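Asks: no sequence for this one, just the structure:
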């Protein structure tokens, strides 16, 4: 299979992890190529995510690099194969690549944890609420761009309803519940939808009320996507310039700690539902 000129984030992550294994073994790309019977350029292309590798080859790489972490090796093997088309690929012509990568990561994640201060979680938004948000984007989007964003966002939500739904925990500050995007009718429907979604067995919604605890972090929206092993977790941050993805060990540790603190400071699910319901009735 020919090299890919535009590898996905998932492909690049696999290559980066293979590079880490090689470097941990103290091997240069040239030495690794000689050990594995490949060209140095092939090693570089594989580590850049541009050249597909199979599961058996990943296991061979790991063995040659003296990696004895079997769960990690098998997790990496599960990320192999050629460029497998997903529903998100239909949007590559219309949306920023970060949103495409995020949808693919969510699809493969074993669990999701999110924390938000201003906005509702994307996977728990109604269509009308999301449309109201997209209308406020700077610079303004054309109507067809808004519709592409809407259908993409709604498709992302399917991971919460599939045969084996993804476990999902959302910590939401009370300020996000009171923002009122779209007006009273849209906001009330959004809050009611949030309550309904929180009753799904795989969805946990917890609210941090005003004045409850000191707030950890900067207030930035955080998505934590769990991989098959902790080393393959990914953090996604929302920024004005798009999605930012983090996967360094120190970064993962930091955001796990931030999310843990936020969850400890939040109400339990039942009181959270009661508060959300109360706010909906006030609209």
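Replies: Looks like it came in fine. This is a predicted model, so every value here is computed, not measured. Residues are numbered from 1 along each chain as shown.

Asks: make it CA atoms for all contacts and neighbour counts henceforth
Replies: OK.

Asks: Count the neighbours of the nearest residue to residue 117 once chain neighbours are set aside for me.
Replies: The spatially closest residue to residue 117, leaving aside those adjacent along the chain, is residue 173, at 4.8 Å (Cα to Cα, 6 or more residues apart in numbering). If you count neighbours by other Cα atoms under 10 Å, residue 173 ends up with 23.

Asks: same thing with residue 276?
Replies: Count around residue 276 with other Cα under 10 Å applied: 20.

Asks: give me every residue that touches the nearest residue to it once chain neighbours are set aside.
Replies: Spatial nearest neighbour of residue 276, chain neighbours left out: residue 191 (6.2 Å); criterion: Cα to Cα, 6+ apart. Counting by Cα atoms under 8 Å, 6 or more residues apart in numbering, residue 191 makes contact with 177, 276, 277, 279, 280.

Asks: alright, now check it against this:
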């Protein structure tokens, strides 16, 4: 049976975890293949997300790798049997890179910590602000696709914020509060929306002010999501060609340290809220 040509984020992540499980056990692909009674090529297909992995097969792999972390194995079983998500309605209409961000957000089971240096993160964007962001693309996005991208982004926002399991910690530089995607009126409305978003407990926004000498993080925007088990934490780095995902333990630890340093450089939540309100009030143009 031919493998998938374009495995999704979730399928690739399941395969990556199987590979890491095998490597921790000190097994080569051929060794595991002999234990499973399959070809080495089939093991490669599973570990690249190109072949489905049944619950029984997953349990057999875990036993062969001497993995007895039942919470971790159970979480992987949930990934392997997961039904298609809401974003699949947009498949073949929007770039797969946009769908992968939504799938990553759905994959997270707790808090997502997001750093952005010069833009309001997508999960908190208003409709007109999102249009302003998409309109900066060169070459310009066709009108039909612009409408579809905007609708998709708003659905991402709504579904995430409606999920009681999830929380959002946003860290932004003050430059994000004055960069006018869509114009001054659009930005002012966006800032008021941020104030409304922080009224509850699901969203916390922290701002690094211009007065800070520097900020201890990358220029690129990234999100750190917490999984059901620590092994399934994920970092999503934004890039012009689409998101790049990191999941090795060393990479995850590095980004946690970066976020902790960013947090120490930020105003607290109340001070940040006051700054956003003041900026919205004093915008000119």
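Replies: Good, I have the coordinates. Keep in mind that what you see is a predicted model, and the values were worked out from it rather than measured.

Asks: Could you tell me the TM-score of the two chains?
Replies: The TM-score (TM-score structural alignment, normalised by the length of structure 1) is 0.93; 282 aligned residues with a Cα RMSD of 1.8 Å.

Asks: Just give me the closest of the contacts of residue 191 of structure 1 to residue 143 of structure 1.
Replies: residue 177 (26.2 Å; Cα to Cα).

Asks: Would you mind finding the match for that closest one in structure 2?
Replies: The alignment partner of residue 177 of structure 1 in structure 2, by TM-score structural alignment, is residue 177.

Asks: What distance do you get for that match to residue 213 of structure 2?
Replies: Computed with Cα to Cα, to the nearest Å, the distance linking residue 177 of structure 2 and residue 213 of structure 2 is 18 Å.

Asks: swap in residue 40 of structure 2?
Replies: Per Cα to Cα, residue 40 of structure 2 is found 54 Å from residue 213 of structure 2.

Asks: Going by how many neighbours each has, rank those two and give me the top one.
Replies: residue 40 (17 against 8).

Asks: surely that one meets residue 30?
Replies: Yes: assessed by Cα atoms under 8 Å, residue 40 of structure 2 is found in contact with residue 30 at 5.0 Å.

Asks: Count the residues that sit near the closest residue to residue 265 of structure 2 other than its chain neighbours.
Replies: Nearest residue to residue 265 of structure 2, sequence neighbours excluded (Cα to Cα, 6+ apart): residue 208, at 6.2 Å. Using other Cα under 10 Å, the number of residues around residue 208 of structure 2 comes to 24.

Asks: Same question for residue 107 of structure 1.
Replies: Residue 107 of structure 1 is flanked by 19 other residues according to other Cα under 10 Å.

Asks: doesn't it fall inside a helix?
Replies: Yes: secondary structure of residue 107 of structure 1 (DSSP: H, G, I helix; E, B strand; the rest coil): part of a helix.

Asks: Distance check, it against residue 56 of structure 1.
Replies: Distance of residue 107 of structure 1 to residue 56 of structure 1, given as Cα to Cα: 24 Å.

Asks: hang on, the earlier thing: can you tell me the residue that sits opposite the residue nearest to residue 265 of structure 2 in structure 1?
Replies: Residue 208 of structure 2 maps onto residue 208 in structure 1, by TM-score structural alignment.

Asks: how close does its match get to residue 176 of structure 1?
Replies: With distances taken as Cα to Cα, residue 208 of structure 1 is found 10 Å from residue 176 of structure 1.

Asks: tell me which residues in stretch 91-100 of structure 1 are buried?
Replies: By neighbour count on 16 or more other Cα atoms under 10 Å, the buried set for stretch 91-100 of structure 1 is 91, 95, 97, 98, 99, 100.

Asks: Tell me which two in those residues are the farthest apart.
Replies: So for those, where distance means Cα to Cα, the most widely separated pair is 91 and 98, at 11.3 Å.

Asks: who are the neighbours in contact with residue 40 of structure 1?
Replies: Residue 40 of structure 1 touches 29, 30, 32, 33, 34, counting by Cα under 8 Å, 6+ apart.

Asks: how far away is the last one from residue 123 of structure 1?
Replies: Using Cα to Cα, residue 34 of structure 1 is found at 47 Å from residue 123 of structure 1.

Asks: Same check on residue 202 of structure 1?
Replies: Separation of residue 202 of structure 1 from residue 123 of structure 1 (Cα to Cα) stands at 13 Å.

Asks: same check, this time on residue 152 of structure 1
Replies: Counting by Cα to Cα - residue 152 of structure 1 and residue 123 of structure 1 are separated by 11 Å.

Asks: And residue 245 of structure 1, by the same measure?
Replies: For residue 245 of structure 1 relative to residue 123 of structure 1 (Cα to Cα), the value is 18 Å.

Asks: Repeat that for residue 277 of structure 1.
Replies: In terms of Cα to Cα, residue 277 of structure 1 sits 19 Å off from residue 123 of structure 1.

Asks: and if you look at residue 195 of structure 1?
Replies: Note on residue 195 of structure 1: its distance to residue 123 of structure 1, by Cα to Cα, is 13 Å.

Asks: got the contact list for stretch 53-69 of structure 1?
Replies: The list of residues contacting stretch 53-69 of structure 1 from outside it, by Cα under 8 Å, 6+ apart, reads 18, 21-22, 24-25, 35-36, 46, 73-74, 76-82.

Asks: Using neighbour counts, pick out the buried residues of that stretch.
Replies: 53, 55, 58, 59, 61, 62, 65, 67.

Asks: Show the subsequent helix or strand relative to the helix ranked longest in structure 2.
Replies: Criterion DSSP state H: the longest helix present in structure 2 is helix 143-161. Counting by DSSP states H and E, the element after helix 143-161 of structure 2 in chain order, helix or strand, is strand 167-173.
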